[in-house]
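> just the structure for this:
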Amino acid sequence: MAGGGRQLQDRVVDLILESGLPPGSPLPSEPQLMAQLGASRNSIRETLRALHTLGIVDIRHGYGTFVGEAPVTALMPGLLFRARQSARQDASTLADFIQIRRILETALIAEVPQHADEDFLAELESCVAEIRTGDVVEADRRFHQTLYRPVGNEIAVQLIDLFWTVYHRVEEEIDPPEWLREEIGREHQSIVDAIRSGDAGRAAEAMTQHFADIERRSRRFIDRQR
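This is a model prediction of the structure:
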């Protein structure tokens, strides 16, 4: 049953691709899909629901089914579950998420200084000010979302945001960041200062130091779990 369901999902995906349907395009109706794919109505509906969960199709009740954007965030529920489950055992998966974030961000940060203008730097400074005086977590997220926007790699930005979200959801169960406000603010200000200098190496070094602190806090929690 499961294998047959995946096979039908693959056939719907192939139909979308072979028909050249861009995101937002309407899919054939259920009766048309039944005829084209030789499947029952229930099988088609189950398949479309599964593809909707993945963001491949967008079911709009009362309007029809459309081709989706397939955002990276569709991976969120499974990744978040795995990270939270690990946090209650040995937190090793959380360490893996942090490592992936570090690899992505320290690689991309070197490209940011060449794209930085005063408006961009002012936006980052605003995030740092909010970290120090307002909602630490939301400001931190906005900082990292903003930081890589000039690079122009949408998939990388989505992945960074995905792993950021997973980490911070679990961090709430580890070390609430409120008491680290000033420390986090200093680290982010160092990143902004490095970008302002135009030195890609310095920017990468500041980001590496930021993640060294994140990994230190994570290890402290993992040690408590043992």
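> when you work out contacts or count neighbours from here on, use the C-alpha atoms and nothing else.
OK.
> A194 touches A203, doesn't it?
Yes. Using C-alpha atoms under 8 Å, A194 is in contact with A203, at 4.8 Å.
> so for those two, which sits in the more crowded spot?
Comparing A194 with A203 by other C-alpha atoms under 10 Å, the one with more neighbours is A203, at 26 against 20.
> I160 and H144, how far apart?
Counting by C-alpha to C-alpha, to the nearest Å, the separation of I160 from H144 is 8 Å.
> A95 too?
Where H144 is concerned, A95 sits at a distance of 19 Å (C-alpha to C-alpha).
> rewinding a little: neighbour count: I160 and H144, which is higher?
Higher neighbour count among I160 and H144: I160, with 21 against 18, using other C-alpha under 10 Å.
> sec struct for the more buried one, please.
helix (DSSP: H, G, I helix; E, B strand; the rest coil).
> isn't it right next to E105, touching?
Yes. Applying C-alpha under 8 Å as the test, I160 and E105 come out as touching, 7.4 Å apart.
> check contacts around the most centrally placed residue in the chain.
What sits nearest the mean C-alpha location of the chain, by C-alpha atoms, centre = their mean, is L162, with 1.6 Å. Going by C-alpha atoms under 8 Å, 6 or more residues apart in numbering, L162 touches 72-73, 76.
> and if we set it to 7 Å?
Taking C-alpha atoms under 7 Å, 6 or more residues apart in numbering, we find L162 in contact with 73, 76.
> one more to line up against the first:
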Amino acid sequence: MLPRQRRRQTGPSTAEEIKGFIRDQGLGPGDPLPTEAELCEALGVSRSSVREAIRTLESLDIVTVRHGYGTYVGGLSLAPLVSGLIFRGSLNRDGTFRTLREVLQVRIALDLGVAEELVEAYRNTTNDELRALVEQMRERNRAGEFFTEQDGEFHRQLLRPLDNTLVRQLVGAFWEVHTTCVPMLRIPTSSDIEHTIEAHDHMLTALEAGDTEAYLAAVAQHYEPLQRSIEQALRDAGQQA
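The predicted structure is shown next:
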């Protein structure tokens, strides 16, 4: 039985109290929460308050409801951040371009920020899976097909050696915003998109060689075509205003 707390006239919301319970109990993703009735008893609130709080927390990926099983601590992912940024960018076309430009700036900063750690992790290694993903990108591009899935998998695998879960989550989150916003804007594919593909190969080659300078140059090559397209689109939008 959970200890009952006397409900104060003013104080934290039910959602905040549930978050406090998760924190105080040291619970993590996948751990079960008490039943709805137990939470009502412990927090001194109504079932409707608990249900509303659970809906709020579920939207933030703090809890997840498995119907027929119960409520559990959620994945605590950055999904709400992704959703908010995409919505922010979708409010108007010019805003989407600006959001995408800012997202790219963050992606570049993250890639550069982990450069030294990645170089040390990949120095003198061979990475056939990553090479295969680059080749799949080439093949799909030659066939006139998108290679979004292969690009995402490349970046996910590339960051696996990092001992920093948050950085990996941030990179994944901003990659998702990036790849969602680009089709919304209908930015024409750059004529030198193959340079972006080859940049993946150059990034990996530089890391395996332990060459930080070459890796930084490859990162710049990776983003340059899309950055140029965005800047041109913003100039065009300004001329039409």
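> how close does the residue nearest to the centre of the first structure get to F97 of the first structure?
Noted for L162 of the first structure: a distance of 10 Å to F97 of the first structure, by C-alpha to C-alpha.
> give me the common contacts of those two.
What both L162 of the first structure and F97 touch, as defined by C-alpha under 7 Å, 6+ apart, is an empty set.
> residue in the second structure matching the residue nearest to the centre of the first structure?
Under the alignment (TM-score structural alignment), L162 of the first structure pairs with A173 in the second structure.
> next: S40 of the first structure.
So S40 of the first structure corresponds to S46, using TM-score structural alignment.
> then I131 of the first structure?
Checking TM-score structural alignment: I131 of the first structure goes with M137.
> list the buried ones in the helix or strand hosting that match?
According to DSSP states H and E, M137 of the second structure maps onto helix 128-142. Within helix 128-142 of the second structure, the residues scored as buried using 16 or more other C-alpha atoms under 10 Å are 130-131, 133-138.
> other SSEs contacting the next helix or strand after it?
Remark: after helix 128-142 of the second structure, the chain's next helix or strand is helix 148-158, criterion DSSP H and E. In terms of contacts (3 or more C-alpha pairs under 7 Å, 6 or more residues apart in numbering; DSSP states H and E), helix 148-158 of the second structure is packed against helix 128-142.
> show me the contact partners of the helix it packs on.
146-147, 150, 154, 197, 200-201.
> and for stretch 140-153 of the first structure?
111-112, 115, 124, 127, 131, 157, 161.
> so it aligns onto which residues of the second structure?
Going by TM-score structural alignment, stretch 140-153 of the first structure sits over residues 151-164 in the second structure.
> the longest helix anywhere in the first structure vs the second structure, mean deviation?
For the first structure, the helix with the greatest residue count under DSSP state H is helix 200-225. Once fitted to the second structure, helix 200-225 of the first structure is off its aligned match by 2.0 Å on average (mean C-alpha distance after the TM-score superposition for the first structure).
> can you check which part of the second structure that helix sits on?
Using TM-score structural alignment, helix 200-225 of the first structure pairs with 212-237 in the second structure.
> need the contact list for H115 of the first structure.
P150.
> what residue in the second structure is paired with it?
Taking TM-score structural alignment, H115 of the first structure has A121 as its aligned residue in the second structure.
> and its match, how close does it get to C40 of the second structure?
As for A121 of the second structure, its distance to C40 of the second structure is 49 Å (criterion: C-alpha to C-alpha).
> same question, M203 of the second structure
54 Å.
> now N141 of the second structure
56 Å.
> buried sites along stretch 230-241 of the second structure?
So for stretch 230-241 of the second structure, counting by 16+ other C-alpha under 10 Å, buried means 230, 233-234.
> same check, this time on stretch 177-194 of the first structure
In stretch 177-194 of the first structure, counting by 16+ other C-alpha under 10 Å, buried: 177, 181-182, 184-185, 187-194.
> and for stretch 152-167 of the second structure?
152, 154-155, 158-159, 167.
> now do stretch 7-23 of the first structure
8-9, 12-13, 15-16.
> against the second structure, where does that stretch fall?
Taking TM-score structural alignment, stretch 7-23 of the first structure hits residues 13-29 over in the second structure.
> show me the contact partners of that stretch.
So stretch 13-29 of the second structure is contacted by 49-50, 53-54, 57, 73-76 (C-alpha under 7 Å, 6+ apart).
> doesn't L8 of the first structure lie inside a helix?
Yes. Assigned with three-state DSSP, L8 of the first structure falls within a helix.
> quickly find the element holding the residue of the first structure positioned farthest from its centre.
Distance from the C-alpha centroid of the first structure, by C-alpha atoms, centre = their mean, peaks at A35 (37.5 Å). Using DSSP H and E, A35 of the first structure maps to helix 30-37.
> kindly report the same for L204 of the second structure.
Going by DSSP H and E, L204 of the second structure is in helix 193-209.
> for that helix, packing partners?
Using 3+ C-alpha pairs under 7 Å, 6+ apart: helix 193-209 of the second structure touches helix 115-122, helix 128-142, helix 212-240.
> as a markdown table, those helices with distance to Y69 of the second structure would be great.
Below are these laid out as a markdown table (distance: least, C-alpha to C-alpha, whole Å):
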| stretch | distance to Y69 of the second structure |
| --- | --- |
| helix 115-122 | 41 |
| helix 128-142 | 38 |
| helix 212-240 | 45 |
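> nearest to D94 of the second structure, of those helices?
Counting by C-alpha to C-alpha, D94 of the second structure lies closest to helix 212-240 out of those; the figure is 7.1 Å.
> what angle do that closest one and helix 193-209 make?
Helix 212-240 of the second structure runs at 150 degrees relative to helix 193-209, counting by axes from the mean of the first three to the mean of the last three C-alpha atoms, to 10 degrees.
> can you list the buried residues in the helix holding A35 of the first structure?
Under 16+ other C-alpha under 10 Å, the buried positions of helix 30-37 of the first structure are 30, 33-34.
> cool, stretch 38-58 of the second structure as well?
38-45, 50, 53-55, 57-58.
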